[in-house]
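with the sequence up front, the predicted model follows.
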Amino acid sequence: MADAPRAAVVLIDGPSGSGKSTLADRLLADWPTDAAPQLLRLDDVYPGWGGLAAGAEQVRTGLLHARSAGRPARWRRWDWLGLAPAEWHEVAPDRPVIVEGCGALAGDAAAHADVTVWVSADDTVRKRRALERDAGGFDAHWDEWQAQWELYEVVERPRDRAQIVLEAA
């Protein structure tokens, strides 16, 4: 990452449980400390379990479009306990940003990024990882989320927008 632009934008997309968060964490840890990126997890943005498209749209327009246009970029956190929108977060225009989550490559998001990554894994492995990770919190919502994901994947074809494709083991 030593050659990364000072304000690089990295988008990491893929289905639940594929390893996006792990990749983002490793990328963040290996980034040069003089230009540490801001990390945005779409899990912090989705407005509830039915909010894949809305969360992706908020990041696409409020962060990526704004940043590309030189305007202040921001995103709004979703309070999962209160089930309501929470505080806004500013994104510094002169620092790199990593966006990871289902829907990161929605619409024209890739056009506003320096690096686009697709991470996938076997469906059985993904489901096991996702359900274990959330210690039961995701169990009742898996089918709803997976249906949104499958629609997003068919309509948007995000894998085709990725410069780097990784198949997690």
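Nice, I can see it.

from now on I want contacts and neighbour counts done on CA atoms only, so please keep to that.
Fine.

quick one: the helices in the chain?
20-30, 52-59, 66-68, 123-133, 142-156 (DSSP state H).

now for the shortest one, which elements pack on it?
Going back to what we said before, that points to helix 66-68. Based on contacts counted as 3 or more C-alpha pairs under 8 Å, 6 or more residues apart in numbering; DSSP states H and E, there is no element that helix 66-68 packs against.

take this one as well and set it beside the first:
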Amino acid sequence: MTRREVLPPARRWRAPVRAGKAETRSAVGHTTSAVPRLPRKADRSVAEALARRLRCGPPRLGPVRLVAVDGPSGAGKSTFARLLLSALVSAGTDAALLGTDDFATWQEPVRWWPRLRDGVLEPLRLGRPGRYRRTEWPDGVPVPGATFDVPVPELLLLEGVSAGRRSVARHLSGLVWMEPPSAAVRLERAVLRDGESSRGELLRWQLFEGNWFRSDRTRLRADFVLRT
């Protein structure tokens, strides 16, 4: 796998609506959830090209190829990860997608990691299904939500801020960095996704993640860089 390969820019398209409870169970467990909107051809071509490369990489999380899609908020991670999942499944790969938004809160943007590590990644490394309890946001307040099982896939896409953190690097078969546009553009994308009432929290989040990525040096370790 070529280190720090820069992929062509992906054309922008509206991020899909976040899955509801039943759809998320299917998406994590069986990799059959549909992408709500059809992407532009250029996006699909980039995802298909990357999927071909990732399918050939060696598994480093036990029997699982763990691939992280990381980058700042509003960079298009969720959109591209769903697209990549579709390309992998279409190519015959038993793939699953798990988002860090199922764990993170405003108060714990990255410290939730032990829940993912102990509940999902470590069991998968041992060839056993994982399990986790998703964070849900009724009335904008994070609370423990439904519990989900994660069967052992050939390839697990882990998408979200800090997905490619240094502590998991030795287990990654690939790290995709979403090269973001300006902070102002990213903020408006995130506000469109999460609502105007989240603007203040999103501004504080941008400040935090900027410091996080500088400390973690995530982009410098990326195998692929995708400009959006």
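Alright, I've got the coordinates. All figures in this text were calculated on a predicted structure; none of them were measured in a lab.

out of the helices of the first structure, which gets nearest to residue 113 of the first structure?
helix 66-68 (9.0 Å; C-alpha to C-alpha).

residue range for that closest one in the second structure?
Aligned by TM-score structural alignment, helix 66-68 of the first structure corresponds to residues 123-125 of the second structure.

for the spatially most central residue of the second structure, give me its contacts.
Averaging the C-alpha coordinates of the second structure gives a centre point, and the residue nearest to it by C-alpha atoms, centre = their mean is residue 159 (0.8 Å). The contact partners of residue 159 of the second structure, taken as C-alpha atoms under 8 Å, 6 or more residues apart in numbering, are 68, 69, 70, 77, 78, 81, 97, 98, 99, 100.

so what does it match up with in the first structure?
Across the alignment, which pairs residues by TM-score structural alignment, residue 159 of the second structure is matched by residue 100 of the first structure.

ok, residue 89 of the first structure - how many residues close by?
Using other C-alpha atoms under 10 Å, the number of residues around residue 89 of the first structure comes to 12.

contacting residues for it?
When contacts are taken as C-alpha under 8 Å, 6+ apart, residue 89 of the first structure is in contact with 74, 75, 76, 77.

closest one of the residues you listed to residue 112 of the first structure?
Comparing every one of these with residue 112 of the first structure (C-alpha to C-alpha), the shortest separation belongs to residue 74, at 14.9 Å.

surely that closest one meets residue 60?
No - applying C-alpha atoms under 8 Å as the test, residue 74 of the first structure and residue 60 come out as separate, 10.3 Å apart.

who has more neighbours, those two?
Using other C-alpha under 10 Å as the criterion, residue 74 of the first structure and residue 60 rank with residue 60 on top: 23 against 19.

what is the end-to-end distance of stretch 193-202 of the second structure?
End-to-end distance of stretch 193-202 of the second structure (C-alpha to C-alpha, to the nearest Å): 11 Å.

how about that stretch: buried residues?
The neighbour-count criterion (16 or more other C-alpha atoms under 10 Å) identifies 193, 199, 202 as the buried residues of stretch 193-202 of the second structure.

how close does the residue at the greatest distance from the centre of the first structure sit to residue 78 of the first structure?
Most distant residue from the mean C-alpha position of the first structure: residue 34, 23.4 Å away (C-alpha atoms, centre = their mean). Noted for residue 34 of the first structure: a distance of 30 Å to residue 78 of the first structure, by C-alpha to C-alpha.
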